[in-house]
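*Asks:* generate coordinates for the sequence data below:
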Amino acid sequence: MQTEADRCVKCGLCLPHCPTYALDQEEAESPRGRIALLQALASGQVQPDEAITTAIDDCLSCRACERVCPADVRYGQLFDAGQALLAARAPARARQSRRMAMLLHRPALRRMAMRALFLLQRLGLLEMMQFLLASTRLGVALRRVPPLPWARRPLEGTPPPEGQVGLFTGCLGEGPDREAVRAAQQLLASAGWRWHAPRTQDCCGALEQHGGDSHSAASAIQRNAAAFAGHAHIVSLASGCTAWLQDADDSADPRPFGGRLRSLWTMLQDAPEALHLAARPERIAIWLPCTQRNVLRDEQAMLAVLGTVPQADIAVLPTFDGCCGAAGLHFLQQPDRADRLAAPILQALQQRPVDRLLCANVGCRLHLASALGEAGLSIPVEHPAQWLASSLR
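*Replies:* Presented below is the predicted three-dimensional model:
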């Protein structure tokens, strides 16, 4: 960590691009300030008190700073290393990460939890729990949960012949992201690709990686590498998951996925068959997640594919290097800050009414759907693949 941190020349060019610095106008809430804190922590000059821990935890890991850094500092790696350092010095943080891993990496338990939330919502009991627990962190988090579908395993497809596409569904592909997974399956099939979603795949491990548990995250990568060993291409839908899979593939030798990770949008551009799309005279807004803009950088391919839908009026919402506030679990853990970050997006949608909002990351969609509902804006929020698949004819 220290070597990477020392590459930062403290020039401050990243400050105007940092959402948390824009929010608070404090040096500790900037990439430069956080790097200085991490250097002091690593060298033992300071101890992780509440102020330092808060400043580091407030980071959204949006990585907008990486795009503008003249020294090419890999801030994403620094943030993860800082979280690991804090976890090593605070047993409570490590226990929290282990509890999360227990849920995310046990499919039966994960589905049970999502189905329980589904039943609580349908029976009207979730609102009662929100009221009773209103002053607690759990109550605030429950209030942010949008309507969920009944959790089911995604379709698996057939065993992988040569040249087949492996579809990474993620831990939420059974619930909140299920329709996006189904849409991707339809699009790939319509474009002439054969797809397969192996049952042995695992949660990507991004939440553990960003929570300081790099060992659990690395184990998840190895399990997924084994699950997708027979596929020529690997497509992941949620930009947050994809960003971590790509980071893991780029930073290891040998590469666990062998450079086979592909964007759904470039796969559709290179498809053996053309998509046949019906006219959709709708006004569509697109929010580009941080991980898509700053890590994957596949937004132009996505916009090119979506632009082939006849009569659709598609506009990308201005980002100004902003973040919607979802940032993994940030919108559940710090809802007030998340709402402040989402406010410009809601304002843009109020000024330009649309028929639906598209976003390629499941966490961002959950957060934005909740924020729109609280603002009284009834705008459907979907993965771009869902809208594109519904245009097939």
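*Asks:* going forward, measure contacts between C-alpha atoms and count neighbours the same way
*Replies:* Noted.
*Asks:* for the helix or strand encompassing L126, packing partners?
*Replies:* Element membership of L126 [criterion: DSSP states H and E] is helix 125-132. Here helix 125-132 touches helix 107-122, helix 137-143, going by 3 or more CA pairs under 8 Å, 6 or more residues apart in numbering; DSSP states H and E.
*Asks:* to compare with the earlier structure, here is another sequence to fold:
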Amino acid sequence: MNNAPDLLRLADQCVKCGYCLPVCPTFLHTPNEAESPRGRVALIQGWLTGALEPTAPLQLHLDHCLLCRACERACPSLVQFGQLMDGARALQIKTQPRWRAVFMQLGLTLLTQTRGLLLITAAARVYQWGLHWTRRDADVPIAAQSSWAVLRQLTWYLQWPINPPCPPFTKGGNKVDSFTTGGDAVNSFAKMGDVIGVFATGGDAVNSFTKAEDETSAFTKAKNKKIGALLKEKSPPALFLGCVARVTENETATALIQVLQSLEIDYCIPTAQGCCGALLRHHGYPDAADRVLKRTAATLRDAPVIIGYASACVAELRSHAQLNAVESCRFLINTPALKTAHLRPLAARVLVHEPCSQHWLGDPQAAYQLLQLIPELVVQSLPDNGHCCGAAGTHFLQFPSAAAAMASAKIAAIRELKPDYVVTTNTGCALHLNMQLQASGLAIRVVHPVVLLAMCLLSLNDKLHGRSFNQFTLVGGNHFY
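*Replies:* As a prediction, the model looks like this:
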């Protein structure tokens, strides 16, 4: 829906009641009526009817929207605000000069490809060196310093040159003890690149997993092929790696694979998969998003279920490709094998951050239910979960000062409660919160719930040898096609 008449019909459903105002992060941050859902609906109506000119301030008010869609849950008229904003941004792009629209699309395309992300990392580091050697750090405007701070911190997560993925809790084949001791998990963000790593590029993005040591044949062929109704098909579930998540969440991908192997659940990783198209769609390029998603969906169609560990990607696959996609926490909870699995205790406290995308899936409780299976783990909700953290796709890169302000209440709560871990199921939220914690001087890791589960799950091989911890050694079999 990216034509003016359809968007106007959608906007006219809004009765301007104002129930959306208290739940809108941008309105609470300013507060400015033009920064509220009600205000943006009015701006769109004025623009599309010709009553308002598409000035730079008007366009900026629309760009500031996080697309968290909290307003949709509060709206008594059931206005589909996310769809309205996507359509308005698509029309915005059409009004831009051709060169600018192409340039913006190129930047987004780089963000959705492994090589592009690493190229951005290299450019960011060159920029950092240039500022340092020319001693111009103090001359950079405050807004630019804020934007640069995000890029500089992002380089810890996007490492160059490319390194193959490895089990995150092993280094050189030896167990890293700090990862098995709860709150003492590697807190140095300077070493985060060693923890997360990156996937190889292009078609070989995940092939390096196949080189894992074949320590035991117990996992080469999973025996449990009836995981509820979803796994009665002949084909195994497929893992969706995504684009940004593929580079920044190697730790999560490795943990999920270890859990599936430990539970003897077969799986496959289609090597031709790509981006879900969400970044392109939410920035006004629906046609490009559909093309990208179509290619990705073609590689996943045969799977009875697609398991994703980035909730925003799962929501995109489900809503725009009509795929049977499920977030990894919910998949594991519905797995009979997990109910009888042996989990070692983890004496730690964890705060659960609820991404907006987990609410879109209608399943904000999945992470809580999964973590509550771990003995001795204290699971609490992160205060201010009702509001977006400010990550919102690329919002924390485009508007870092505003994004930091929106996360400030959460960071203050983390400082006060002093958890051992913060968990979230969305890639952007994890990056944003990790960066804000680092900037605040808090050495607390933000991880995916599956990472904590993998730390505590005793594999079949562990039980056979009487071991009391999981060493995260990837084993057995070719799970790629």
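*Asks:* mean shift of the helix holding L126 of the first structure relative to the second structure?
*Replies:* On superposition with the second structure, the mean distance recorded for helix 125-132 of the first structure (mean CA distance after the TM-score superposition for the first structure) is 7.0 Å.
*Asks:* pull the distance from that helix to the chain's centre.
*Replies:* 27 Å (CA atoms, centre = their mean, to the nearest Å).
*Asks:* with stretch 32-46 of the first structure instead?
*Replies:* On CA atoms, centre = their mean, the centre of stretch 32-46 of the first structure falls 27 Å from that of its chain.
*Asks:* so that stretch matches what in the second structure?
*Replies:* Using TM-score structural alignment, stretch 32-46 of the first structure lines up with residues 38-52 of the second structure.
*Asks:* what does that stretch contact?
*Replies:* Here stretch 38-52 of the second structure makes contact (CA atoms under 8 Å, 6 or more residues apart in numbering) with 4, 8, 11-12, 14, 16, 18, 20-21, 33-34, 53-54, 58, 61-62, 88.
*Asks:* what residues sit buried inside that stretch?
*Replies:* 38-45, 47-48 (16 or more other CA atoms under 10 Å).
*Asks:* narrow those residues to those in helices?
*Replies:* 38-45, 47-48 (DSSP state H).
*Asks:* if we can go back for a sec, which of the contacts of stretch 38-52 of the second structure are buried? Put it as a PyMOL command.
*Replies:* Selecting only the buried entries of the contacts of stretch 38-52 of the second structure in PyMOL, with 16+ other CA under 10 Å as the criterion:
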select buried, resi 4+8+11+14+18+20+21+33+34+54+58+61+62+88
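*Asks:* ok, back up a step: save the helices and strands packed on helix 125-132 of the first structure as JSON lines, and put in distance to R98 of the first structure and mean neighbour count too.
*Replies:* Below are these laid out as JSON lines (distance: least, CA to CA, whole Å; neighbours: other CA atoms under 10 Å):
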{"stretch": "helix 107-122", "distance to R98 of the first structure": "14", "mean neighbour count": "16"}
{"stretch": "helix 137-143", "distance to R98 of the first structure": "18", "mean neighbour count": "17"}
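*Asks:* okay, those in CSV with distance to S370 of the first structure next?
*Replies:* Below are these laid out as CSV (distance: least, CA to CA, whole Å):
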stretch, distance to S370 of the first structure
helix 107-122, 14
helix 137-143, 8
